[in-house]
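J.: Pasting the sequence and the predicted coordinates here, then a few questions.
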Amino acid sequence: MVRILLILFLAATAASAQETDLPTERARLDLVLDDPGAQPMVGRMVLATIRGVYAVNITLEELKLRRMTGVDWVRLGQDNWSQQRIDGRSLRVFERRIALYPKASGSLTILPIAHDLEYLEAGQRRRAIVRSEPVTIEVRAAPVAKGDTWLPARAVELSDSFSADAAQLVDGESVERRVILRVFGATPEMLPPQPAMRAPWLITFSPPEERSQQLTPEGPVTTVIWRWTLRPTTGELGVLPAVTIPWYDTDRDQSQTVTIPAAPIGYKSFADNSASSWSEGFAGGWRILLIWMASGIVSLTLLAAGRGSRRAGVSAARKVLTRWKMRSRLRRDARRDNDADFRKTAVAILRSQQDSSNKPEFLLLRPLDEQVFGKGPTPSRIDLRVLAKTILHRPR
């Protein structure tokens, strides 16, 4: 009896939600690329918005974006629903930000995206599936040999710190080195593995690395934390070599590197023992003195550089984050065609790039000023996306 009632209920539900076709003037779904004419390289982030415009009273919805063999994608936050007036009509607008990552060069076609809708019309529940048109992107090959490190990103920053003065350790003491690599525009899978820090005179222990991801409308920010516990096996001062990490700046289309700096590590007592041995006799003492002096010079030089770089790193990190926010705000204002807010952000960016008393680059904003303040005839509206590219890609 219960089964019969359940079947009847499901049948009644299916009948009440009749499937219909909606014309484009009542329901439309598009995949809108931030830069439609771009030809990205393999692995480079391609930002896009899935945008739906609806003239029906939606009660239930589900967006279906299939996994595809030629591209990975990441959802950049929560969906945004709003009521907007378009062509004189009040319509429901759906937006979802995504980041696409092409996996191979050549023509890449993004398959139609389906939006499964349930809506009310004339007191009845109806169902419709709205699909976007396929979008094709031409993808260029990565400019590296097969097997080489390839990390395309919009920005990369690195910080390096020790739990103690690594060049002045107490006998038997260990020190922890901590490196934080933060990459804007890449997924956790794209970041390189933790580099090895080994030497014949060193015992190294590496706990598992930590990877995390923060989603923003302008792309993911991925952070990896590497740790090494280091303990010398001899008293003599040694130097861990520098580690260089290559990456590709997608905003400037050029190769870049970040470096984990070289670092001295050793016991403080080695210097005291060297001085004592020299004072007991000259046999071999001059060699120990020279080694101690050379090690001390290297240690002090590297420590000064390291401390300075850490202080500079904090300041640089703040500047990078501020720059990211301003650049993201400028792109957002361009997408929304908000010329007033766009001008405020553009002025802030230009002032951060040069002495405010010398303003030749501000001529870039003269057509926009005429559009915003009505200082002269404007033949057509300025394409803010093109102007944003010009401002963001200016040489500094």
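T.: Yep, that arrived. Residues are numbered from 1 along each chain as shown.
J.: Going by C-alpha atoms from here, please, whenever you check contacts or count neighbours.
T.: Will do.
J.: Just the helices from the stretch 151-300 of the chain, written as ranges.
T.: 269-280, 285-335 (DSSP state H, counting those that start in this stretch).
J.: how about the one residue sitting closest to the centre of the chain, what does it touch?
T.: Taking CA atoms, centre = their mean, the centroid of the chain lies closest to residue 184, which sits 1.7 Å from it. By CA atoms under 8 Å, 6 or more residues apart in numbering, the contact set of residue 184 is 153-156, 219-222.
J.: mind putting these in CSV, distance to residue 346 and neighbour count included?
T.: Output for these, formatted as CSV (distance: CA to CA, whole Å; neighbours: other CA atoms under 10 Å):
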residue, distance to residue 346, neighbour count
153, 23, 23
154, 19, 21
155, 19, 20
156, 23, 24
219, 20, 27
220, 23, 23
221, 23, 21
222, 27, 22
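J.: Quick one: residues contacting the nearest residue in space to residue 170 that is not next to it in sequence.
T.: Nearest-residue entry for residue 170: residue 267, 5.8 Å, with adjacent residues in sequence omitted and distances by CA to CA, 6 or more residues apart in numbering. Neighbouring residues of residue 267 by CA under 8 Å, 6+ apart: 167-171, 232, 235-237.
J.: before we go on, here's another structure to hold up against the first:
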Amino acid sequence: MSPLRLALVALVLAAPLAVWPVAAETPTARPAVAQPAVAIDGARLRLEVVSNGRPPMVQEMVLVRVRGFYTIPIALTKLEVPPMEGFRVLTIGREHWAEAQEDGIQGRAMEQTLALFPQASGRLTIPPIVQHLTVFDTAGKRVEVAIATAATTLEVAAPTVAAGTWWLPARRLTLTETWSEPPEALAIGRPVRRTVTLEAEGVTDDQLPPPPKLAAAGLIVFSEAPERRTVISAEPKGKKGEALRQSLPRPGRLAVVEGRDGPIGRIVYSWAVRPVSGAPAELPEISIPWFDTEAGEMRMAVLPARTVAFRQAGRSLEELERDIGLTARPMTPVSRTPGDLALAALAFLTAATATTALLRRRLVPAGGPLSRFMGKLRDGWARRRARRALRRGDDATAWRLTAGLATPADVAAREAIERRLFGAGGGRP
């Protein structure tokens, strides 16, 4: 084989070996994923944080507004809020669209409000929020694009309260109470119901504190399970009809009402209170500390102490209890005459006799074995008493005792007694 042919054969055999390492190191081809752009021609999206002029604190509501401006025709739109590590997120109302002008350019604007609740102090990052758009290109065809906000960093401060104090940052807080009856003039024997309502703006109901302890000497207090509720308040925008359509949308997990942007948390505490004596009792005041996020300072919501007492209507509680039998009346000495004692003894014997006869009739039915046995015992007892009377010479008593005896010997003995008493003819009285 010529040298030229040998070179060609070697080149053909070495070609696969030369290509193999390159093919092995080449990654598998994957479809390209379009990353959302911060802005495109005719559409841009930005995020604005509503600030109070200071760093927000842990669990304090932070309002952020996602704003978009568009000069291109849009067929469909969808806002995607990603999971945010370190935040609780609530969507406030629906997207608000309106005609707008920016930098002298006429277009349409979109606004969506979110409420963020940081759960830790330090530097937290709000990730980009993406908006998916279906727009028309120059040829009139639909094209899907995505734009996003830039990532935003938020500095969060730690609460400035002592350990063990309930931390409650709110924009506004109200504490009210109602009583089913005036607590200082209760009816005897009737408990009163006390209801305390706590409502705060800018918090959810699970941020509100548990029921305060309510106890006082001289009172029995039963606590009931609190009732919690959260509604979303959405600020009206534009005309009244448009505002209602935008801020009071279809019902969801939380009801939506008209007001300032943000949630409104509410909790209702209830107790049943009943005095145990006629002396007035005093319930202690209820105080709830909270942080005013608009003023940036701690405040205290207080309900004053209340006096609980019965109303006096001429008679004291002890007298009323004695009259209805709740307490023992004192015994007053009463003089007893011999006639009263005899009358009481006669009444007792009459009742005992009637009870004995009734029990005998119920327990010993006539004609039964027990009745016959009792009759034999009664006859034996009469014979013994008759014999003792005869030994004493008392024929009259023996004759009366043998009146109910029916055996032949008893009949013969009775006839002998009659002959002695009434003569040979046996005459009887």
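T.: Structure's in. What do you need? Being a predicted model, the structure only gives us computed values, none of them experimental.
J.: Any idea what the TM-score is?
T.: Here the TM-score for the pair of chains, by TM-score structural alignment, normalised by the length of the first structure, is 0.60; 260 aligned residues with a CA RMSD of 2.7 Å.
J.: right, and the helices of the stretch 151-300 of the first structure - which one's nearest residue 116 of the first structure?
T.: helix 285-335 (26.2 Å; CA to CA).
J.: That closest one corresponds to what range in the second structure?
T.: Under TM-score structural alignment, helix 285-335 of the first structure has no counterpart anywhere in the second structure.
J.: what helices or strands is that helix leaning on?
T.: Here helix 285-335 of the first structure is seen to pack against strand 155-162, strand 263-265, helix 269-280, helix 339-353, helix 384-392 when contacts are counted using 3 or more CA pairs under 8 Å, 6 or more residues apart in numbering; DSSP states H and E.
J.: Just name whatever secondary elements the helix or strand just after the fourth one is in contact with.
T.: Okay, so that is helix 339-353 of the first structure. Using DSSP states H and E, the next helix or strand after helix 339-353 of the first structure towards the C-terminus is helix 366-373. Packing contacts for helix 366-373 of the first structure, counted by 3+ CA pairs under 8 Å, 6+ apart, involve helix 339-353.
J.: now the angle from the helix it packs on to helix 285-335?
T.: Computed by axes from the mean of the first three to the mean of the last three CA atoms, to 10 degrees, the angle separating helix 339-353 of the first structure from helix 285-335 equals 160 degrees.
J.: what's the distance between helix 339-353 of the first structure and the middle of its chain?
T.: Here helix 339-353 of the first structure is found 22 Å from its chain centre; the criterion is CA atoms, centre = their mean, to the nearest Å.
J.: Just the angle for that helix relative to helix 366-373, thanks.
T.: Comparing the axes of helix 339-353 of the first structure and helix 366-373 via the same axes, to 10 degrees yields an angle of 140 degrees.
J.: So which elements touch helix 339-353 of the first structure?
T.: Counting contacts by 3+ CA pairs under 8 Å, 6+ apart, helix 339-353 of the first structure is packed against helix 285-335, helix 366-373, helix 384-392.
J.: so which of the ones you listed gets nearest residue 23 of the first structure?
T.: The nearest among these, by CA to CA, is helix 285-335 at 26.4 Å.
J.: how far out from the middle of the chain is the closest one?
T.: Its chain's C-alpha centre and that of helix 285-335 of the first structure lie 21 Å apart, by CA atoms, centre = their mean.
J.: Now do that helix against helix 384-392, angle only.
T.: 160 degrees.
J.: Can you say which of the helices and strands packed on helix 285-335 of the first structure is packed in most?
T.: strand 263-265 (a mean of 21; mean count of other CA atoms under 10 Å).
J.: Mean deviation, it versus the second structure?
T.: When the second structure is overlaid, strand 263-265 of the first structure sits 1.4 Å from its aligned residues on average, using mean CA distance after the TM-score superposition for the first structure.
J.: what span of the first structure lines up against the longest strand anywhere in the second structure?
T.: Determined from DSSP state E, the single longest strand within the second structure is strand 87-102. Aligned by TM-score structural alignment, strand 87-102 of the second structure falls on residues 71-86 of the first structure.
J.: Determine which of the helices of the stretch 151-300 of the first structure approaches residue 14 of the first structure most closely.
T.: helix 285-335 (40.3 Å).
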